[in-house]
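Trainee: this is the structure alone, sequence omitted:
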């Protein structure tokens, strides 16, 4: 009798434990996260780690399902998809949504970035300082940005005047830079750049060093040329749908904010590592040269490109936005 009672109690306890486990294992909030990077890219990996850490720290209350490779929304549609609630979170480039971010697009200009970590820090600092109204339709999580753009070329150049007549792959801001330097920009995706360089359709490409490994472009160029005054970046966002954010209680909102501060640093460091890996990849190929413009020539490049920075500030002022202040803020980041 006692044995039967004990077995009954054990059975009841097992049922209760299973019931509790099932309840606790069911998240209160389930969100989707659209990431434009492919699943193997370090920043898609970091997005998944962010989601896993959020689930862990919230003790299972939040689950975020990450969809890399643009399968939930394309890179160009990523931001709008978040505003419409197609996805709850999104990661893509600000520049892919042309015209939506008049202030933030200035981050991509050639300010003279030195690293992805620095570029990411400045992007977050800029957005925190100005709180641009262009972000009012979403809840901004954080930004990150790749390392300094360099010139990867089939031929070596070491002076500003040698840009004249060159054909260089570039899009958006980099195309404007190429034109300002007297060269001819050719717009094409990174996926098409390899063959264009191999066949000599273009003489060079403006890109971050990590591209030379990630897209194998280091195989079809001979020279990696650092032009500090032309060091641009591409700023990227992580944002959340407003209604999804408002569903969360204050404690979980604070948890996400804390996590975001940690992850913006992780992304910046990851960009640094990606550039280091890209440089090492090119060196291992052998026969490639690395060089930098001398200061006198760099000063000429700076003079040629500065009108792009001023034009951005002037456009903002014309729209009633703080263009002068934004220009001063950005210049100050590189004089500290």
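Mentor: Looks like it arrived, so ask away. The model shown is predicted, which means the values in this text are computed figures rather than measured ones. Numbers count the residues shown, from 1 in each chain.

Trainee: make it CA atoms for all contacts and neighbour counts henceforth
Mentor: Fine.

Trainee: which secondary structure state is assigned to residue 144?
Mentor: State at residue 144, reduced to three classes by DSSP: H, G, I helix; E, B strand; the rest coil: strand.

Trainee: now do the same contact list for it.
Mentor: Counting by Cα atoms under 8 Å, 6 or more residues apart in numbering, residue 144 makes contact with 116, 119, 120, 121, 123, 124, 235, 236, 237, 264, 267, 268.

Trainee: which pair in those spans the largest distance?
Mentor: Within those, 116 and 237 form the most distant pair, 14.2 Å apart (Cα to Cα).

Trainee: how many residues are close by residue 332?
Mentor: By the criterion of other Cα atoms under 10 Å, residue 332 has 10 neighbours.

Trainee: what of residue 9?
Mentor: Residue 9 has 12 nearby residues by other Cα under 10 Å.

Trainee: neighbour count for residue 116 and residue 237, which is higher?
Mentor: For residue 116 versus residue 237, neighbours defined as other Cα under 10 Å are more numerous around residue 116 (28 against 19).

Trainee: so the nearest residue in space to that one that is not next to it in sequence, which state does it fall into?
Mentor: Nearest residue to residue 116 in three dimensions, chain neighbours excluded: residue 147, at 3.6 Å (Cα to Cα, 6 or more residues apart in numbering). Three-state call for residue 147 (three-state DSSP): coil.

Trainee: want to compare, so here's the second one:
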């Protein structure tokens, strides 16, 4: 298949960079290049803000040689289709969530394990480090442009949850890795998209949900849930932006360098924005406008939850015994990296 990146030259003609063209090929070092970039959620979402910021920074880094046309909100393709779209040449850069398809992205699912990570900054830096260090097979045909995560998932319920007994029989929305977690705690997990949560809360199908906390404002859920339990479960969602590796290699070397120089920078930007603006402002708004309360847990209850979360991580290791990587090693390395990044973040804040 002849796959390509469209690049607009100074003369206004279209140059096709093909990884499969005979006799070599690719853009000249001075050609103007236009890249398309697709994402499934709205531009106002924090990954959408990140993609626009990346486009601006890349244009600046390349002195205007590279421009990026962004397509947020599923205008080109939806969640779960974007990586295939990149492979098929339908889009140059794609941002999708490997957490939505853990069978296809088993390595990436480690970041959703509940190991006590408390914010997106630590989780995102840890996730990118793991992807670059282990170079998992699930991304072998792609160049990773950046990677980041949400904060951990938190219980957000109509009635306060201050003990595991409060979860018995509760119908709670979850997804992915949170479903077995809810089941282990005695709740009745209900698999729903976030877009379906408000309606199901209203009609009483569910009593709450597990998610990162920006949804209180982004989905107007603070009007229907009054309580947040201050205990971080596994990371709620993860995101990886990619280019097809052959197409990336066809770019001029200085453009490749500019893109890679932004990789860690955008991980930091996205996670800081999520923690400080996206989540922080949502919590302030939910409290001031709707009286949402955050409940601390007694140390004994936290210890009990910690033990149950540790068992879930052990189950993940067992479930991935034949996944093509050493799951125990990867989980341990993730915990080690998370501790390092948490210490670094604490030092910056002190």
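Mentor: On my side now, so go ahead. Model, not experiment: these values are computed from the prediction.

Trainee: which ones among the contacts of residue 144 of the first structure are found in helices?
Mentor: Judged by DSSP state H, helices contain the following of the contacts of residue 144 of the first structure: 116, 119, 120, 121, 123, 124, 264, 267, 268.

Trainee: need the counterpart of the last one in the second structure.
Mentor: Following TM-score structural alignment, the counterpart assigned to residue 268 of the first structure within the second structure is residue 271.

Trainee: and that match, what is it in contact with?
Mentor: With Cα under 8 Å, 6+ apart, residue 271 of the second structure has these contacts: 120, 121, 124, 148, 149, 150.

Trainee: apply 7 Å and report the result again.
Mentor: If a contact means Cα atoms under 7 Å, 6 or more residues apart in numbering, then residue 271 of the second structure has 120, 121, 124, 148, 149 as its contacts.

Trainee: ditto for residue 212 of the second structure
Mentor: Residue 212 of the second structure neighbours (Cα under 7 Å, 6+ apart): 150, 151, 152, 153, 154, 236.

Trainee: residues touching the aligned partner of the third one in the first structure, list them.
Mentor: Using TM-score structural alignment to pair residues, one finds that residue 152 of the second structure aligns to residue 148 in the first structure. With Cα under 7 Å, 6+ apart as the criterion, the residues that contact residue 148 of the first structure are 113, 114, 115, 116, 208, 231, 232, 233.

Trainee: can you tell me the closest non-neighbouring residue to the third one?
Mentor: With Cα to Cα, 6+ apart as the criterion, residue 115 of the first structure has its nearest non-adjacent residue at 4.5 Å, and that residue is residue 147.

Trainee: same check on the last one?
Mentor: Once flanking residues are discounted, residue 233 of the first structure sits nearest to residue 108: 4.8 Å by Cα to Cα, 6+ apart.

Trainee: can you tell me what the one you found aligns to in the second structure?
Mentor: Aligned by TM-score structural alignment, residue 108 of the first structure pairs with residue 112 of the second structure.

Trainee: could you check how far its match is from residue 159 of the second structure?
Mentor: Going from residue 112 of the second structure to residue 159 of the second structure by Cα to Cα, to the nearest Å gives 26 Å.

Trainee: pick out whichever of those two has more residues nearby.
Mentor: residue 112 (24 against 14).

Trainee: wait, the more buried one sits on residue 177?
Mentor: Yes: between residue 112 of the second structure and residue 177 there is a contact under Cα atoms under 7 Å: 6.4 Å.
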